[in-house]
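Enquirer: predicted model, plus sequence, below.
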Amino acid sequence: MDGGWSITLISVAMFVGCFLLGFIPLLFRLSERSLHFISILGAGFLCGTALAITIPEGVGLMQESWTHQNASLSVVNETSRAPSPQMWIGVTLTFGFIFMFVVDQLASYFSMCGKTNPNSDAITATLGLVIHAAADGFALGAVVATGQVTVQVIVFLAVILHKAPAAFGLVAFLMHAGLEKKFIQGHLLAFSAAAPIVAIATYFILHATCSSFQKQLSATGIGMLFSGGTFLFVATVHVLPDIISSNGRVRADHPSGQRQPQSHLGWKESVTLVLGVGLPVLLALGLHDD
């Protein structure tokens, strides 16, 4: 299938799926424990996707670009050699990680500044999640540019699994803040549309700005590595600590009726996390591109 059609269909599916998933808290009441396990599974899937898919794939594309560049240079000058891509690999991963750190800190800062105004809190929460979703869209757009179906499927699943609890949490927060249903739907619409719009824009920008095959490989590799850095931050610094810190609240059914703080996950949560991390690896082994 043509890449343009692929990114369009994937983006539409992502938008519809995220919007419908976000409606679930408005229609049904999910238990805190169910949402807790969905969040753990999503965090694990993000980690596994970054470690087993996006980072190795990005490194491979950078190495392939380097090989093509050296082959081109050797035709002109046999002693010419392009600089190694190793430095750029580390820089891009780190930049993706730092970018999400800055976004997270800014969202927290503005949330503190507007904590006396429920509407400000709602806008800040939505804005933070929209920026997170935009980073997911960038990852998906870069992935589709590779033309590899396996990687597209795995990253799409990672994004959806990550966005599902985020959509649940956003709607639940807005309901708790007392926003009317029509305003909640507007916030959910913005969150759902962010990743698809950025995914489509990323794909077409990569194709429009990369005049040669070597440049396309390099740009796509950088996009994959940047996405790997953002995935690692979201999963390991943002989501997992929140899950562990909230583990005591989930265990509020203790006989004493008091919350029991936990500094670690229980065995069920740990198995769920390991399952989430391992699924991308199994999918990568089971799905092969021709």
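Expert: Cool, the structure landed. Owing to the predicted nature of the structure, the values given are computational and were not obtained by experimental measurement. Numbers count the residues shown, from 1 in each chain.
Enquirer: only C-alpha atoms from now on, for both contacts and neighbour counts.
Expert: OK.
Enquirer: quick one: residue 70 from residue 76, how far?
Expert: 10 Å (C-alpha to C-alpha, to the nearest Å).
Enquirer: give me the more crowded residue out of those two.
Expert: residue 70 (18 against 9; other C-alpha atoms under 10 Å).
Enquirer: next up, the contacts around the more buried one.
Expert: Shown in contact with residue 70 (C-alpha atoms under 8 Å, 6 or more residues apart in numbering): 80-82.
Enquirer: now do residue 47
Expert: Contacts of residue 47 by C-alpha under 8 Å, 6+ apart are 231-232, 235-236, 277.
Enquirer: closest one of those residues to residue 48?
Expert: residue 277 (4.1 Å; C-alpha to C-alpha).
Enquirer: tell me the SS of residue 44?
Expert: helix (DSSP: H, G, I helix; E, B strand; the rest coil).
Enquirer: touching, it and residue 270? I think so.
Expert: No: if you go by C-alpha atoms under 8 Å, residue 44 and residue 270 don't touch, sitting 9.8 Å apart.
Enquirer: these two - which one has more neighbours?
Expert: Using other C-alpha under 10 Å as the criterion, residue 44 and residue 270 rank with residue 44 on top: 29 against 15.
Enquirer: comparison target, given below:
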Amino acid sequence: MGLLQLIVMCTLLGGASFGLGLLPLVLTFSRTRIAQISTMGTGLLLGAAMGVVIPEGIEALHHANETPQSNSSATEKDEVPTRTIALCLLSGFTLMLAIEQLVASSAHGHQHQSASIPQATIFDEDDIEQLELGPAPGDQYPDPTMGPAATSVPGGRGGRRADSISIRNSTDTTTKRSTHGLNGDTLINKDGNPNAITLGLVIHSMADGLALGASARSGQNALEAIVFLAIVVHKAPTALALCTALMPHLPRQSIRRHITAFALTSPLAALMTYFTIEFLGEHDSLPKWTGIALLFSGGTFLYVATVLQPVSSGSGHHNHDVELKPGIRVLLTVVGMFFPMIAGGILGHGHEH
């Protein structure tokens, strides 16, 4: 039954990500509403990690440690595997940190080679981070009919425009020049290829899939439902921002391919995680590998929520027209943080057997 539920959730997750990702092609969105969803998503990720995923992983490891073994004393069985817990959490967090830095470096690794090419657009780590964060409070997604000029960034990082990412060329001008091929596609220099942005978000989506697959293998239906909800709310503003970022630079057909890759990553990663745990875990070792996967995914969740999605409005978004006040931001984040734990209690999820 766990695999069937996972397949259903993966189908819903992929369909929702794809559908939401294409909406900016036909609709515009309220800046306040998107900011609220993004803030709530941050709280849900934190709450799912600290209130559900990590405790469940610790519990699974503890039960695996209690498995009867002829050469284990009663004291050893009762000990909590703190080193394993810490190693799993740190490994998940470190992996996302390393990937984030490597992707950011590759995004503008050839920047020094294109100083004489004014049309080269450079995407750096701020762009990837901003896409994960969603639009800054006070920003608004642009009308799909607006051209590349809508992506200008007056004032640098402190004055991001409506498309929620900054686009800079190698000469720090505020407009982007592109060349159009015979087929109408926008030809972008490799130094400014938006594939770097999509790649970063695809890698982050793998972390979401890891958590969903591990939660499905745990056998806790409530845990799986809570993790699924947190991932959906987290991916919604990210999908919208990704499409909006690609619109000035790629034709619709190419945008659909990017959104498809983004939408399929989490479901595929979830299924791969599920079957990997199934393959590695045999009988008594299954709870151990399930716990390791949950704790590892908990570490990735913490990175995405705390590093990629800072709650503070002081992280580069200084706008006098900010509509999401600090009090509202804190309230939405706290509600999101406590929701997974409360929902787990209502759905019957607990750590007592």
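Expert: Looks like it came in fine. In this text, all values refer to a predicted model and were calculated from it rather than measured experimentally.
Enquirer: what's the spacing between residue 130 of structure 1 and residue 32 of structure 1?
Expert: Distance from residue 130 of structure 1 to residue 32 of structure 1, by C-alpha to C-alpha: 23 Å.
Enquirer: no wait, residue 50 of structure 1
Expert: 27 Å.
Enquirer: neighbour count winner among these two?
Expert: Of the pair residue 50 of structure 1 and residue 32, residue 50 is the one with more neighbours under other C-alpha under 10 Å, namely 26 against 10.
Enquirer: contacts only, for residue 243 of structure 2.
Expert: Residue 243 of structure 2 sits in contact with 21-22, 24-25, 255, 259, where contact means C-alpha under 8 Å, 6+ apart.
Enquirer: try residue 56 of structure 1
Expert: So residue 56 of structure 1 contacts nothing (C-alpha under 8 Å, 6+ apart).
Enquirer: try residue 127 of structure 1
Expert: residue 107.
Enquirer: structure 1: which residue goes with residue 46 of structure 2?
Expert: Structural alignment (TM-score structural alignment) places residue 46 of structure 2 against residue 47 in structure 1.
Enquirer: secondary structure element for the aligned partner of residue 130 of structure 1 in structure 2?
Expert: Alignment note (TM-score structural alignment): residue 130 of structure 1 maps to residue 202 of structure 2. Assigned by DSSP states H and E, residue 202 of structure 2 belongs to helix 195-217.
Enquirer: for that helix, give me the average deviation versus structure 1.
Expert: By mean C-alpha distance after the TM-score superposition for structure 1, the fitted helix 195-217 of structure 2 averages 0.5 Å away from its aligned residues in structure 1.
Enquirer: after that helix comes which helix or strand?
Expert: Assigned by DSSP H and E, the successor of helix 195-217 of structure 2 is helix 221-246.
Enquirer: what's that following helix aligned against in structure 1?
Expert: Going by TM-score structural alignment, helix 221-246 of structure 2 sits over residues 149-174 in structure 1.
Enquirer: check the mean deviation of the matching stretch from structure 2.
Expert: Averaged out, stretch 149-174 of structure 1 is 0.6 Å away (mean C-alpha distance after the TM-score superposition for structure 1).
Enquirer: okay, the angle between the lengthiest helix in structure 2 and helix 221-246?
Expert: Ranked by residue count under DSSP state H, the longest helix found in structure 2 is helix 252-280. For helix 252-280 of structure 2 against helix 221-246, the angle by axes from the mean of the first three to the mean of the last three C-alpha atoms, to 10 degrees is 150 degrees.
Enquirer: which helices and strands sit right next to helix 252-280 of structure 2?
Expert: helix 2-22, helix 195-217, helix 221-246, helix 286-303 (3 or more C-alpha pairs under 8 Å, 6 or more residues apart in numbering; DSSP states H and E).
Enquirer: out of those helices, flag the one nearest residue 64 of structure 2.
Expert: helix 286-303 (5.2 Å).
Enquirer: quick one: the most centrally placed residue in structure 2 from residue 121 of structure 2, how far?
Expert: In structure 2, the centroid-proximal residue (C-alpha atoms, centre = their mean) is residue 204; its distance is 4.7 Å. From residue 204 of structure 2 over to residue 121 of structure 2 the distance is 23 Å, taken as C-alpha to C-alpha.
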